[in-house]
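Asks: Predicted coordinates and the sequence they were generated for:
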Amino acid sequence: MTDLLLLHTSPVHVPVFEALRDRNHPGAVLRHLVVPELLDRARAEGPESVAPALRGLLLAEAAPPGTPGPPGTPVLVTCSTIGAIAESLAPALGAPVLRVDRPMAAAAVRAGTRIAVLAALGSTLAPTGQLLAEEAAGRPVSIRTHLVAGAWERFEAGDTAGYLARVADAADSVTGADVIVLAQASMAGAAGLVTSPVPVLSSPAPGLAAGLALRSAA
């Protein structure tokens, strides 16, 4: 029985979440769905453009016919660009849907009022800023966004080390912040490279824990 369905827009996330499962949640059963074209379309036409395709995909995959287990398998969406759209589909799916960066955002607004957001994709900045404001629930927060120049090109070229190094350098250059948010799940490995004393938050570990808790709460 699947405990959690993970929707990714890049295959690089699969081993990351498998490793987190093995380390922190042994025995949990994850099922991975990788659909890169969702991000491609969201970048070209806006996140709202993927809603119909995403709804059909998740309706089919959260409880496909002939598979064991009850309907309504929780879904964790690891792409920050389409996370809000995916969460909005939960009522239609009859299953919990969580964007992977929501627990991270909640932790960020608890950490301080001056939040720096780093992203490698411009399409991620607005959704992440909106999420942080939502989690702040009316409390005053200052959100500064930073697009890490050249990082995404390295990611697309398969240069993971170069990608993470650029993200870490950008984090080390941040000033006047109480906390730094790494907006994309693919950035998580950069947290360990940052030398700044400012806390750096990433989404995969807290997101997976929260996603698996949805099954327990169901």
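Replies: Received it, and whenever you're ready, just let me know what you need.

Asks: alpha carbons only for contacts and neighbour counts from here, please
Replies: Fine.

Asks: Would you mind measuring the gap between the ends of stretch 88-97?
Replies: This stretch, stretch 88-97, spans 8 Å end to end (C-alpha to C-alpha, to the nearest Å).

Asks: buried set for that stretch?
Replies: L89, A90, L93, A95, P96, V97 (16 or more other C-alpha atoms under 10 Å).

Asks: is it possible to export these to CSV including distance to L214 and secondary structure?
Replies: Putting those into CSV (distance: C-alpha to C-alpha, whole Å; DSSP: H, G, I helix; E, B strand; the rest coil) gives the following:
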residue, distance to L214, secondary structure
L89, 16, coil
A90, 13, helix
L93, 15, helix
A95, 10, coil
P96, 7, coil
V97, 9, strand
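
Asks: Could you dump these into TSV with distance to A157 added?
Replies: Output for the buried residues of stretch 88-97, formatted as TSV (distance: C-alpha to C-alpha, whole Å):
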residue	distance to A157
L89	33
A90	34
L93	35
A95	36
P96	34
V97	31
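
Asks: now, which of these sits nearest S216?
Replies: Of all the buried residues of stretch 88-97, S216 sits closest to P96, with 11.6 Å by C-alpha to C-alpha.

Asks: List the contacts of the closest one.
Replies: Contacts for P96 (C-alpha atoms under 8 Å, 6 or more residues apart in numbering) come out as G72, T73, P74, V75, E87, A90, L214.

Asks: now, which of those sits nearest H13?
Replies: The nearest member of the contacts of P96 to H13, counting by C-alpha to C-alpha, is V75 at 14.8 Å.

Asks: Surely the closest one is in contact with A95?
Replies: Yes - between V75 and A95 there is a contact at 7.5 Å, judged by C-alpha atoms under 8 Å.

Asks: and for those two, which residues touch both?
Replies: Here V75 and A95 share the contacting residues A62, scored by C-alpha under 8 Å, 6+ apart.

Asks: As a check, name the ranges of all helices in the protein.
Replies: For the chain, the helices defined by DSSP state H occupy 13-24, 36-45, 51-61, 83-88, 90-93, 102-111, 122-136, 151-156, 160-172, 204-217.

Asks: how about the nearest residue to G83, chain neighbours excluded?
Replies: For G83, ignoring the flanking residues on the chain, the nearest one in space by C-alpha to C-alpha, 6 or more residues apart in numbering is R99 at 4.8 Å.

Asks: another structure for you, compare them:
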Amino acid sequence: MKIACLHTAESNIAIYDNAAKTLGLPAGTLHHHVRADLLFAAERAGGLTPDIEAETAAVLQQLAQDADAVVLNCSTLGPAALLAADTSEVPIIRADGVLAENAVKAGGKVTVLCTTETTIAPTTRLFENAAKTTGADIDVRLIDGAWALFRAGDHKAYLVAIAEASETAYREGAETVVFAQASMTGAAALLGDEYARPMSGPTAALEAAMTAIGAN
């Protein structure tokens, strides 16, 4: 089994490798491809443009030629997964799409935390569409200043800011807290014991890929 993963940050490779180990996947199952330039382009453009979406879809389709499934791990570029899937012979998994479906299952108030402005619009659409089937109340929030910390390489401060925002969301009534981006995953370990662990995408995305491969 070969699962190709498209990332926009090198640091997310370790996060996905850890998720794969947790799931018991054999070493070498994941094959990582990093295209940070695609996210940088979207940030410069103020969001995902048709050209960037098309380029991302082309990359996904290329990866699909030599894999049993492909996972797109970028919430800003997420819509490109649907575009690529239209002509792909193998499953193309949108990590945040799987996350949204899982997060709304129980209904209630779902607070989705983001650290990049470019992901706010696609994430809001994604979660609100998913919530139509369960009636979940979606609250998408941007953690101000967090992405600047990430870009500066201060990952510790980045995760601390996310953990603090998570605890605030729980105190304000969130029943489910969701990390919209894989880079946020490590913040879950920083929350106090009185709080539930926020949901994150890597494990769910790989589980979906495994299921899709089995069904293919």
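Replies: Sure thing, it's come through. This one's a predicted model, so the numbers in the text were calculated from it and none came from an experiment.

Asks: Could I get the TM-score for this pair?
Replies: With the length set by TM-score structural alignment, normalised by the length of the second structure, the two chains reach a TM-score of 0.88; 210 aligned residues with a C-alpha RMSD of 1.9 Å.

Asks: circling back: most neighbours, which of the contacts of P96 of the first structure?
Replies: Among the contacts of P96 of the first structure, V75 has the most neighbours (other C-alpha atoms under 10 Å), with 30 neighbours.

Asks: one step back: corresponding residue for the residue nearest to G83 of the first structure in the second structure?
Replies: In the second structure, R99 of the first structure lines up with R94, judged by TM-score structural alignment.

Asks: and its match, what does it touch?
Replies: R94 of the second structure is in contact with V71, L72, N73, G78, P79, A81, L82, A205, counting by C-alpha under 8 Å, 6+ apart.

Asks: What lines up with the fourth one in the first structure?
Replies: Under the alignment by TM-score structural alignment, G78 of the second structure pairs with G83 in the first structure.

Asks: can I assume that match is in contact with V77?
Replies: Yes - using C-alpha under 8 Å, G83 of the first structure makes contact with V77 at a distance of 6.0 Å.

Asks: What is the burial count for P206 of the first structure?
Replies: Taking other C-alpha under 10 Å as the neighbour definition, P206 of the first structure ends up with a count of 17.

Asks: is it possible to export the contacts of R94 of the second structure to TSV including distance to E43 of the second structure?
Replies: Output for the contacts of R94 of the second structure, formatted as TSV (distance: C-alpha to C-alpha, whole Å):
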residue	distance to E43 of the second structure
V71	21
L72	18
N73	16
G78	14
P79	15
A81	19
L82	21
A205	24
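
Asks: contacting residues for T29 of the second structure?
Replies: The contact partners of T29 of the second structure, taken as C-alpha under 8 Å, 6+ apart, are M1, K2, I3.

Asks: switch to 6 Å and redo it
Replies: T29 of the second structure sits next to K2, I3 when contact means C-alpha atoms under 6 Å, 6 or more residues apart in numbering.

Asks: ok, G83 and V77 of the first structure, which is more surrounded?
Replies: Legend: neighbour count by other C-alpha under 10 Å for G83 of the first structure and V77, higher for V77 (27 against 24).

Asks: Is the more buried one in contact with S10, as I believe?
Replies: No - counting by C-alpha atoms under 6 Å, V77 of the first structure does not reach S10; the two are 11.4 Å apart.

Asks: What distance do you get for the residue of the second structure positioned farthest from its centre to Y170 of the second structure?
Replies: For the second structure, the largest distance from the centre (C-alpha atoms, centre = their mean) belongs to E194, which lies 25.1 Å off. Distance, E194 of the second structure to Y170 of the second structure, by C-alpha to C-alpha: 10 Å.

Asks: next one: L48 of the second structure
Replies: Distance from L48 of the second structure to Y170 of the second structure, counting by C-alpha to C-alpha: 30 Å.

Asks: More neighbours: which of those two?
Replies: Taking other C-alpha under 10 Å, L48 of the second structure and Y170 do not tie; L48 has more neighbours (24 against 19).

Asks: which non-adjacent residue is nearest that one?
Replies: Nearest residue to L48 of the second structure in three dimensions, chain neighbours excluded: A42, at 5.2 Å (C-alpha to C-alpha, 6+ apart).

Asks: ditto for A133 of the first structure
Replies: Leaving aside its sequence neighbours, A133 of the first structure sits nearest to V141 (C-alpha to C-alpha, 6+ apart; 7.5 Å).

Asks: Might you report the residue contacts of the aligned residue in the second structure for that neighbour?
Replies: In the second structure, the residue paired with V141 of the first structure according to TM-score structural alignment is A136. Contacts for A136 of the second structure were tallied using C-alpha under 6 Å, 6+ apart; they are V104, G107, G108, K109.

Asks: mind listing what the last one touches?
Replies: Counting by C-alpha under 6 Å, 6+ apart, K109 of the second structure makes contact with A136, D137, A174, E175.

Asks: from those residues, which is closest to L149 of the second structure?
Replies: A174 (25.3 Å).

Asks: To which residue of the first structure is that closest one aligned?
Replies: A174 of the second structure maps onto A177 in the first structure, with residues paired by TM-score structural alignment.

Asks: which residues sit in contact with its match?
Replies: Going by C-alpha under 6 Å, 6+ apart, A177 of the first structure touches R114, I115.

Asks: my guess is R144 of the first structure meets A116, correct?
Replies: Yes - judged on C-alpha under 6 Å, R144 of the first structure makes contact with A116 at a distance of 4.9 Å.
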